[in-house]
Structure formats: C-alpha cells, structure tokens
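this is a predicted model, with the sequence first.
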Amino acid sequence: MSALFPALVAGSDRPALRFGADALTYEELAEAAGALAARIADAGRVAVWATPTARTAVAVVAAFLADVPAIPLNPRTGERELAHILGDSTPSVVLAGPEDVLPAGLAELPRIDVGTTVTHVGPVPSALTGGSDGSESPALIVYTSGTTGPPKGVVLSQRAIAASLDALEEAWAWTEDDVLVHALPLFHVHGLILGVLGPLRRGGSVRHLGTFSTEGVARELGAGGGTMLFGVPTMYHRIADALEDDPALVRALAEARLLVSGSAALPVHDHERITAATGRTVIERYGMTETLMNTSVPVGSRPRPGSVGLPLRGVGLRLVEEDGTELGAYDGESVGEIQVRGPNLFSAYLNRPDATAAAFDGDWFRTGDMAVREPDGYVRIVGRKATDLIKSGGYKIGAGEIENALLDHPAVREAAVTGAPDPDLGERIVAWVVLADAEKPPTAQELADHVAGLLAPHKRPRTVHFLRALPRNDMGKLLKKALPEALHG
C-alpha cells in the first residue's frame, strides 16, 4: 500500500489524470506506475524528463512507489546546467516519453520509455510500498534556479511532502471531489508537488492544459467541471486582461471553488480586476523549494490582496532583524526576514553540507524573504533580502509595495523596483516600467508623485526606466539581475 497515495490501492475507476488526450483512472495509473516501479526498484536515483504530459506524472508516481528518489529535469535546461545537475545527482537512468528527443548530455544515461497505455489492470505490487507519509526517505531532488551560483539539489522527503499537502488540505478544504485545473511546468514544486501529487494524495483529479490559454481555463473550469485553478501571476494577469471580452471565462471563474496564485506576488490591480469581474477572490500562498508551503490565505476568508496569509498547520514562522533578533511587531510596517521551521522543511542540499548548515539559524530556516506582519497575524512579503530590501535615507523599504503602487497607475502594465547606490541616500529607488500604451507615456515625475501620494514621499522612485518587457524565468518569476541587460537589449 502507498501511504502517500492511498487512492491508488483502491482500484477505482475515478479519474486521476488528464493531459489532453491522455487520461488515466486511479486503477490505470496504479497499473502503469506499478509496472514501471518494478523496473526501477533497484535504481539508486532516476532522472525524469519533465514534460507537461501524463508520462511525467506516471514516472514520478512510479518512483514514489519504488521508494526511489526522482530528479525532475526541466526540458529547457541549458547544456552546462544540465551537466551540473547530472554530475551532482548521479541518476542511474532517465525516464522519458517514447517520442521525447533528449539532449546529447543525456546520451550516456540508460533510458526507459514511459508508457501510459494499460494492457492489464492489476493491483500495485505489494512489494512497492512507497514508504510512509512520515518517512525521511528522499522522494524528490528538485534543483533551485541557481540565481546565486550553481543550482543546488533540494532533497525533499516523503515526510515533508505529506506534511505540506495535508496542511493545505485543511487551509483549502481540499477533498477527493475537487478537480484541479492548471498549466504549470512539472519540474518544480508548484506544478508537480502541489499540482499533481496534491490531487493524487487527496484522491481527486487533475486536468493539465499542456500549454496555458484562457480558452483552456474556461473550458476545463466551466463545462469541464473543474473546481480549483492554480496559476502564477503572469497567467492571472492574462486572465484579467481577457475577462472583459470573454463571458465564458467570467462564468468559469465565478463557478470555481478556489483560485490560487503562487510562485511570485500577484499585483493588487489584477486581484481587483478578477474580483470585480467574477466575484471570486484569488488566494495567495507562500512557499519555497526548500520549505514547500509555509503560509496561505485560508479558503473562505475575506479578500486580502497583497497578503500570503497565515502560517499553515505545523509551520513555525518568525521575522528577525539583521542581527538575528526576533522582531515581535505586528504593525504592518516593521520589516524582517522570514524564518520558518516545521515538518515541511527539506532534508538537505545534496552534497552540500556547508550550504545546508548556512541555511539554518539553529532549527530555523533562513528564507531570505522580507515581510511584515499585520495586527491579525497575516504575512505580507515585501521582497527578497538580496534584491528587494532597499535602505534609503535611513528607512528600510520593501520593493514589493512600491511595485504595487506603480501598477495602480493606469499607464503601467508591469513594474519592477530595485535599489541603486546613492551618495546621499545610501540607496535610491529605481523603477523599471512596462507601459500599457507606449504612445501615451507618463513622465517619470508623474509616476514618482503617484507613488509618493499612495505610500510616502521617501518611497518614491528617484529613477524610472521604461522597458518593452520585464525579464522572467519559466515560472514567470521576475529576474531582477537581468534588468540592466533588458534596458540595453
């Protein structure tokens, strides 16, 4: 029996996965994954070519059943980064779809083609237990984005995955009756753990769009009977843009039980546009590869644009000053670094005991994210310690609140804020803006005055750069270190 996925044992004809034309019931998934698990049971670690297909889901579930760590590989990873990941994690085999064309970097690794066609339905082999939901056995090794050096392999145990998904069951009232719709990539926490393993742990189902489109969202949430939608801010921004001219999309979102945004902050303006058109509130949550999920706005709560909610069950959360002193203020203004602890935390960075030790303050994990806490305990993230905490004129300022203020201006489509050295202020606030209409640009002074009026004069941008687009990664996260290059691109 799989303690992580008990519904696999029941042998039901309930739908489990649908990726376009590929659809599997729990009975079929148990057979396909069980057969593959028997083939990889003696593997040390397996790499998974993580395309947005049912084959990826089958491969990862098979690894769980065989109690073999899986390493999801981003199909868009470059040659050098792929070589680093393979050299660091040393998988013994790569699991891929029969039609997948793999890069030369994987040529020396034995390959097993993953199928989804079921020829004989039978129980999951009894020897394939999948560990237990409290096991420290490594289940996934997920690599970070490598923004501060070579990507690090984050070792996630079955215990951490189960704890995080079960805490979300409570926060989101997640049940076997839910049908989750999303189009997230499957090589990272959001799309794979939350978006595929989450529904399977609950005994519900997932419908993956393959490629994001507002038409697909309307189809699967509407007539398709979807109840939940997961997305990143870029997706919700496109949804907000489309709502005015797409009544089917409005109806689909209005009928959904839960809309969740994550991986980056959803601008307040997009929150407001979606709520105004559909009457539904988008819930935000906060997590990291190393911690899985830490906080969420609970389902059924009043709208809280800009907030990532309260700590989940079992998660300890505190804010600390730069010297490590705990920040006890619940005033919505005092900025500190988030530290967390709990059963949701990763086990270690693979082969990096030094980095693992440096990531902790005692038993508290240093997230590097800066936040404030409101009087009722809700957490509002203001940015990353390395790139989004601006010290200007004696003030500690979070870039996130300035970005939201800029987005409140009708001429601004996208905005990013950074700090730059300043001989007088220490750091000056720099805004990077994508206009809604390049033919009708506001002046830099107009935008600075707009921010000063909404927030405070010391939070106004001193420099404004206008760009055609903001640089982002595959998850839609803003790449602030690439902004100067975008300016000259």
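Nice, I can see it.

rest of the way, CA atoms for contacts and neighbours
Fine.

quick one, strands of the stretch 351-489 of the chain?
Taking DSSP state E, counting those that start in this stretch as the test, the strands found in the stretch 351-489 of the chain are 360-361, 364-373, 379-384, 389-392, 395-398, 412-422, 426-435, 463-467.

okay, buried residues for the last one please.
For strand 463-467, a neighbour-count test (16 or more other C-alpha atoms under 10 Å) marks T463, V464, F466, L467 as buried.

reformat those residues as TSV; add distance to G362.
Formatted as TSV, the buried residues of strand 463-467 follow (distance: C-alpha to C-alpha, whole Å):
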residue	distance to G362
T463	40
V464	41
F466	44
L467	43
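
Throw the strands of the stretch 351-489 of the chain into CSV and include distance to E333, thanks.
Putting the strands of the stretch 351-489 of the chain into CSV (distance: least, C-alpha to C-alpha, whole Å) gives the following:
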stretch, distance to E333
strand 360-361, 24
strand 364-373, 6
strand 379-384, 10
strand 389-392, 13
strand 395-398, 9
strand 412-422, 18
strand 426-435, 18
strand 463-467, 24
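
indicate which one of those is closest to A54.
Nearest to A54, of all the strands of the stretch 351-489 of the chain, is strand 364-373, at 32.6 Å by C-alpha to C-alpha.

now the angle from that closest one to strand 379-384?
Going by axes from the mean of the first three to the mean of the last three C-alpha atoms, to 10 degrees, strand 364-373 is angled at 110 degrees with respect to strand 379-384.

another one to put next to it:
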Amino acid sequence: MTEAQADPDGPGARRPALRFGDRSLTYGELAATASPLAARVAEAGRIAVWATPTLETAVAVVAALLAGVPAVPLNPKSGESELGHIVSDSAPTLVLAAPGTQLPPALDALERVDITVAADIDTDADIDVRGTGSATPATGTPSTGTPATTEPPCLTPETPALIVYTSGTTGPPKGAVIPRRAIATTLDALADAWQWTGDDVLVHGLPLFHVHGLILGILGPLRRGGSVRHLGRFETAGVTRELSEGATMLFGVPTMYHRIAETLPDDPALAKALARARLLVSGSAALPVHDHERIAQATGRRVIERYGMTETLMNTSVRADGEPRAGTVGVPLPGVELRLTEEDGTTVVEAYDGETVGEIQVRGPNLFTEYLNRPEATATAFTEDGWFRTGDMAVRDPDGYVRIVGRKATDLIKSGGYKIGAGEIENALLEHPGVREAAVTGEPDADLGERIVAWIVPTDPQSPPSVDELADHVARRLAPHKRPRVVHHINALPRNDMGKIMKRALSHD
C-alpha cells in the first residue's frame, strides 16, 4: 500500500469516497485535494499527522501514501511527555493538521502544514488507492499507479508507509514501521475473508491514530473502491442513521458494541438498522460472549471478531462465509502462518483441543519491518526462524478456530499447576446477571502459586454478588480450578482510548 492513480476521465471520479459528518469527498475530489498536498510533502522525509477524527486526517494520510513519505499518526489525547518522545524518536520535519487546530507545545519545533479541503471541487480526476498489481472494481485490471501532480516516487513493497506507536504499557511507546506491503496484503486478505467489495459502505467512529481506525477503517474502503462514513464520535443514533441509509458494514470495539447491546432493548430502530448490515465486525479487544448473544437475539445478526495488533496488522478473522462463533477470532487469514508455543517460545503446541494454552506466534507478509531506532527490541520480538512473538495466549478448537484467553504478561495465571487464561473466566463472570463488567488478574498465593482475582462492576452496587456466588458460577461453567478466590467490587474498570482494560492500573492493595 499504496500506489495511486489519477485519471482525468476516470469512471469512478464521482463515486463517494469519504464522509465525516456533513463533509464529504468523492474520489475525484479526494484526488484534487490530496495530490497537491502530496507534492508539498514529497521531500519531507517523514511527516507527522495530527490525527483528529476528521476529513483532513484521511486526506493527509492519502497524500503521504501518494508521495511515498512515511506518516506518523499522532494521538491528539497524548500527553506532553509521550508526544515529546514520539516526535524525538520519529524525527518528522512537518506536522499536518486541520486549519485552526491548536497544537501542543511538543510540536512547536515542527513546520506546520494546514490541510486544505475545498468545500466544492469541480474536477473529474480519479484516484485509486489500492496498490501495485491489485484489480480495480471498474476495470478488473491491475493498477500500477502514478501520483497526480508529482513524478512517481521510487517505491517498493518494503517502503515504509506508516510509523504507528504502540501503547507503551511496558515502557516508552515504540514506533512500529509498517511497510506498504503489510497494508496491501492485510486489506486484500480481509477482502477475501469478509467478501469486501467496492459496493460496501463502511460506518465507524474509531480514532484515526491506530491500525483499526485508520488502516482498516479508512484505507480499507479506499483500497476496495468503496466508501466510508465516519461518525466523528461514536453514538448509537449515528449507527442507526447510517445503516438505515445504505451502509453495509460496521466496525467497532467492544465498548461500542456493549453500548449497542445496552441500548437495543429500548431502541427498535437500532435493531432494525443492525439487521440490515451485511457485516458487523469487532476488534482491538475481546467482545464478551454476553454482548454477542444480546446483539444476536435482538437483531438476528452475529458480530464477527478479528485479531490483530500494531506490529502484525491482521492475523485472523471469522470469515463472512464461516460460522460466526462467539468468543473466537476465527482462523488465520490468507498468507498468515500462526502457531502456538510453550513458555520456552520454541516448543510448538500441536493440540487442537480447545484447552491447551500457548503463546501466539505469527509469520507472513502482514508483519511490520522493525521498531524504529530499536534494533534490540526488534530482534527480541522475533524468533530465530522469523516468527513474531505476539505475547497473546490462545487455544485452538478442533476445527482450527482460535480463542484468545489473554496477554502473556497480564492474563496468564498459573494456579495449582494449571495454566489459565483470564479471558474465559471474564466471559463466564459476565454471564452472571449481577455482573456488569469484569476483569480477572492473578496475585501471589503461597499454596497455589497464584490465586485468581476478579474485579467486578456490579449491576446493582447496593447488592453485589458475593465471592462464593461468583466462584460457584464460574466453577459450574468452566472448572473448579478456574473459580475466583478473591472478588473486588469497583465502580468502573480503567480503560484506554480503545476501550481496552488497563489491568496494570488495578491494584491489589
């Protein structure tokens, strides 16, 4: 990803490409807007993009891809220290932002370029953001691609496209260098798995500084020749409106689908709109089985899950033509190799029994190139034979479906000689009517090694379920050795911007 093509007589010029609220661009308008910006940044080396959920951010990233310049999406909610680290580490020469946006002092040293998106652009230009050798919906022929206003840059599949910074849970954020090859292969693999075409219209309200919102949510529709409608800010009313007005796909994270599940009983219009969707996709964290079932019961549609991360883009997914089984992330995508390993990182887990836990390792063209300026971290992340160590723990069902049970660092609990994944206990707890939200961790235990600890947001704070009640509930559904030994009742679980529970913020004190 991504070569671009400008064709003044292109048949797709007037097709809708991007819509953010009441602002939109056709493919022709996108070409006329992004191409001059690409010419402006072509010699910049690296550029930073102030990644607000706006039309300008999408245009900036398309322009960077046209120019062959690596873009560094910046989270507008990042603190000064984190921003300072990212800017120092990635060393961009420019920062692109929407006009009038106030930027923090950490960006003062960078030259600013305002992204101008004309309200009405009279053009028949066509832009095709797909990639070398891909087929266009209009012609079915490969597009080699040339930028509209500049000489074609010398690009290869390994040319860096984006530098996306990780969450930094174990230290300063690391910049994952994502090549054009990884973006193209991931999006094409998802097109195969999801039967994704240029006729699809995607709705999402995700941030644009990470893989899910930006690569899947913006570049994905553009690569297919389809369109995206971004809600700006997620609201169930917006989902209802867009799915009722012709949108076919919805991307969200578990907190969004949880809000949908909570709203559905009192919102028949939302249920009707979701029932119209061709595909409902959840990612970035596990969607609790309880929410899966509530949505399916109200709409007749099943949410499917996929599994990926910054360094690997997408690894697995439930296929559109496969069984939408709650609690799994499906099977490896085309081109992706996946294995489970024991704690030594080299002994392969051969079992497909739905019980044996191992660390997921992946290999394929979807992987990042390196951590910027971190050769030691890059080397540590890979095995000697080229497999990336994800740090995610999973089991495989007999038919190959992958079920993630948690992170190796925070969710693998060794208790009484068993290796237990926190995720399956959390799903069991969420099936209890007295539990609104749940997180599971381990803490030292002289007898068991680790004891299982449940952090519960009760449905009724005045009458929370007891530890014995929850222990019996889990033991009946899973196994006695997986029951929580300690239960903490709290008002809310700590979460990051993507809705992932920050377990390191939970204190046992």
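Done, it's in. None of these values were measured; they are calculated from a predicted model.

so which of the strands of the stretch 351-489 of the first structure is the most surrounded?
Compared across the strands of the stretch 351-489 of the first structure, strand 379-384 shows the largest average neighbour count, a mean of 24 (mean count of other C-alpha atoms under 10 Å).

corresponding residues in the second structure for that one?
Under TM-score structural alignment, the match for strand 379-384 of the first structure in the second structure covers residues 402-407.

which residues touch that stretch?
Stretch 402-407 of the second structure has contacts (C-alpha atoms under 8 Å, 6 or more residues apart in numbering) with 286, 327-331, 354, 391-397, 411-412, 421-424.

which one of the strands of the stretch 351-489 of the first structure lies closest to E215 of the first structure?
When those are ranked by proximity to E215 of the first structure, the top entry is strand 412-422, at 22.0 Å, counting by C-alpha to C-alpha.

and that closest one against the second structure, how far off on average?
Compared with the second structure after fitting, strand 412-422 of the first structure deviates on average by 0.4 Å (mean C-alpha distance after the TM-score superposition for the first structure).

so where do the strands sit in the stretch 51-200 of the second structure?
Assigned by DSSP E, counting those that start in this stretch, the stretch 51-200 of the second structure shows strands spanning 71-74, 94-97, 111-114, 134-135, 142-143, 160-165, 175-179.

TSV for the ones you listed, including mean neighbour count and distance to A39 of the second structure?
Compiled in TSV, the strands of the stretch 51-200 of the second structure are given as follows (neighbours: other C-alpha atoms under 10 Å; distance: least, C-alpha to C-alpha, whole Å):
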stretch	mean neighbour count	distance to A39 of the second structure
strand 71-74	26	14
strand 94-97	23	13
strand 111-114	16	12
strand 134-135	17	24
strand 142-143	16	21
strand 160-165	26	16
strand 175-179	25	21
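
give the contact list for the residue nearest the centre of the second structure.
In the second structure, the centroid-proximal residue (C-alpha atoms, centre = their mean) is H212; its distance is 2.7 Å. For H212 of the second structure, the contact set (C-alpha under 8 Å, 6+ apart) comprises L206, G283, S284.

you'd agree the second one is up against P254?
Yes - between G283 of the second structure and P254 there is a contact at 7.1 Å, judged by C-alpha atoms under 8 Å.

that older thread, trace the residue nearest to the centre of the second structure over to the first structure, please.
So H212 of the second structure corresponds to H190, using TM-score structural alignment.

what do you get for P484 of the second structure?
Under the alignment (TM-score structural alignment), P484 of the second structure maps onto P461 of the first structure.

can you tell me the closest non-neighbouring residue to that match?
I429 (4.7 Å; C-alpha to C-alpha, 6 or more residues apart in numbering).

wait, what's in contact with that neighbour?
I390, S392, V417, T418, G419, A420, K459, R460, P461, R462, T463 are the contacts of I429 of the first structure under C-alpha under 8 Å, 6+ apart.

what's the closest of the residues you listed to T281 of the first structure?
Within the contacts of I429 of the first structure, the smallest distance to T281 of the first structure is 26.0 Å, found for V417 (C-alpha to C-alpha).

please tell me I have it right and T390 of the second structure contacts E359.
Yes - counting by C-alpha under 8 Å, T390 of the second structure does reach E359; the two are 7.3 Å apart.
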